[in-house]
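S.K.: Structure for the following, please:
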Amino acid sequence: MRRVPVNVLLVNSSARAEASTSRQIVAKVGEQFAASGAQLVSRDLAHSLPHVNEAWVQSGFTDPNDWTDAMRDAAGVSSQIVDEVMAADVLVLGVPIYNFGVPAAFKAWVDQVCRAGRTFRYTENGPEGLLKGKRAIVVVSSGGVPIDSPVDFATPHVRQVLNFIGITDIQVIGADGQMTGEGKVEAALEQAAAVA
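M.R.: Below is the predicted model:
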């Protein structure tokens, strides 16, 4: 039996506003957790994040006392995002499938989250995720790409990233087939209503 989460991070990556299926389902999941007393924190990636650059990379190999202003700025954004993830008991990730993969805005978020020494570390046995004990609910929406099909490169990517940083309790809520007349939005909303 799962403990009642205290902090829930809602991450939306759809470029669409209210018409977005993934946003609607993420909101429904959020409502369920809020009703159980959880605190919600939202991160909207529609306005994007900075992409990893040379200063960001160099900050990972430099003692923070020796950071340049550019390194400090680049790592500062990442630190804020990592802090949000580390504070959350549950991550609710809204990930529409764009051109068979994740939206660029979501990939930028992933790149900011995967930080050596913060969310994973290198060991003699390979990388080890440092965010064990968290739960992730991944809301995947698609117009035509069937979720977990051979042409869905988004859902396996998100699972791999979560596993890499130590999150193995992963639930996928799928709403695919929206443009093919086989939409599963209602079923996904029903799943969302039963997550907390």
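
S.K.: contacts and neighbour counts: CA atoms only from here.
M.R.: Noted.

S.K.: Pull the number of nearby residues for R121.
M.R.: The local packing of R121 (other C-alpha atoms under 10 Å) involves 16 other residues.

S.K.: nope, L93 is what I meant
M.R.: Look at L93: counted by other C-alpha under 10 Å, it has 23 neighbours.

S.K.: Name the SS class of it, please.
M.R.: strand (DSSP: H, G, I helix; E, B strand; the rest coil).

S.K.: let's see this one next to it:
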Amino acid sequence: MNILQINASARRDGANSTRVANSVVARLQAGHPGATVTLRDLAVTPQPTLDEAALGALFTPADKRSPEQAARVALDDALIAEIQAHDTIVLGVPMYNFGVPVQLKSWIDAIARVGVTFRYTATGPEGLLKGKKVYVALARGGLYRDTANDSQVPYLKSVLGFLGLTDVTFIYAEGLAMGPEAAEKGFAQAEADLNAAFA
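M.R.: Coordinates of the predicted model:
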């Protein structure tokens, strides 16, 4: 098993989503002692946002790119190669203003490339990152699970599925900003989700 852990919090230390993601990885390692883990912390090495210069580089043929354009595309190429090389993906995802962090959005923008991680066919799009297992470790200050205010889960299901990542398990730690008792209950719920996922 080759595990890729993506920490998407803006915080390098003490992030609740990282705590939950670490718990997922620990469970995976317990069940697969020979597993390798690659950690990408997007607070430490954030991916540049998809701007006009990046689009220009991506849509310029490789043999015609300037050195700057080639360097920009290479940043995305590295993330694509990384996810292609791993069979298990663990995403640590906090909720910021009802959405995913910009750090995670930039990572998604980097790995979503037509003809490489997805393609369009006569019958519609086809994801090319197949045969991988994804765990999403969610950390929220409030209670949003299975409510209309949870925009993260539908978005992540859609975008991951679009890329062929359809085997996705969500682990929820919620109510973490609602006082110590609620936070303790939230982490206990995450443990219950983990127990169910690894039963």
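
S.K.: how about stretch 70-81 of structure 1, which residues of structure 2 does it hit?
M.R.: Aligning stretch 70-81 of structure 1 against structure 2 (TM-score structural alignment) gives residues 68-79.

S.K.: swap that for stretch 110-117 of structure 1, please
M.R.: Using TM-score structural alignment, stretch 110-117 of structure 1 pairs with 108-115 in structure 2.

S.K.: Give me the distance from the matching stretch to the chain's centre.
M.R.: With C-alpha atoms, centre = their mean, to the nearest Å as the basis, stretch 108-115 of structure 2 stands 13 Å off its chain's centre.

S.K.: Straight-line length of it, end to end?
M.R.: Across stretch 108-115 of structure 2, the terminal residues are separated by 15 Å (C-alpha to C-alpha, to the nearest Å).

S.K.: got the buried residues for it?
M.R.: Neighbour counts using 16 or more other C-alpha atoms under 10 Å place 108, 110-113 of stretch 108-115 of structure 2 among the buried residues.

S.K.: which outside residues touch it?
M.R.: The list of residues contacting stretch 108-115 of structure 2 from outside it, by C-alpha atoms under 8 Å, 6 or more residues apart in numbering, reads 47, 49-50, 76-77, 79-80, 117-118, 120, 163.

S.K.: hang on, the earlier thing: just send the buried residues of stretch 108-115 of structure 2 back as a markdown table, with distance to E191 of structure 2 and secondary structure too.
M.R.: Supplementary listing: the buried residues of stretch 108-115 of structure 2 in a markdown table, determined by distance: C-alpha to C-alpha, whole Å; DSSP: H, G, I helix; E, B strand; the rest coil:
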| residue | distance to E191 of structure 2 | secondary structure |
| --- | --- | --- |
| I108 | 27 | helix |
| A110 | 31 | helix |
| I111 | 30 | helix |
| A112 | 31 | coil |
| R113 | 35 | coil |
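
S.K.: Considering these, which is situated nearest to N2 of structure 2?
M.R.: Distance to N2 of structure 2 across these (C-alpha to C-alpha) is lowest for I111, with 17.9 Å.
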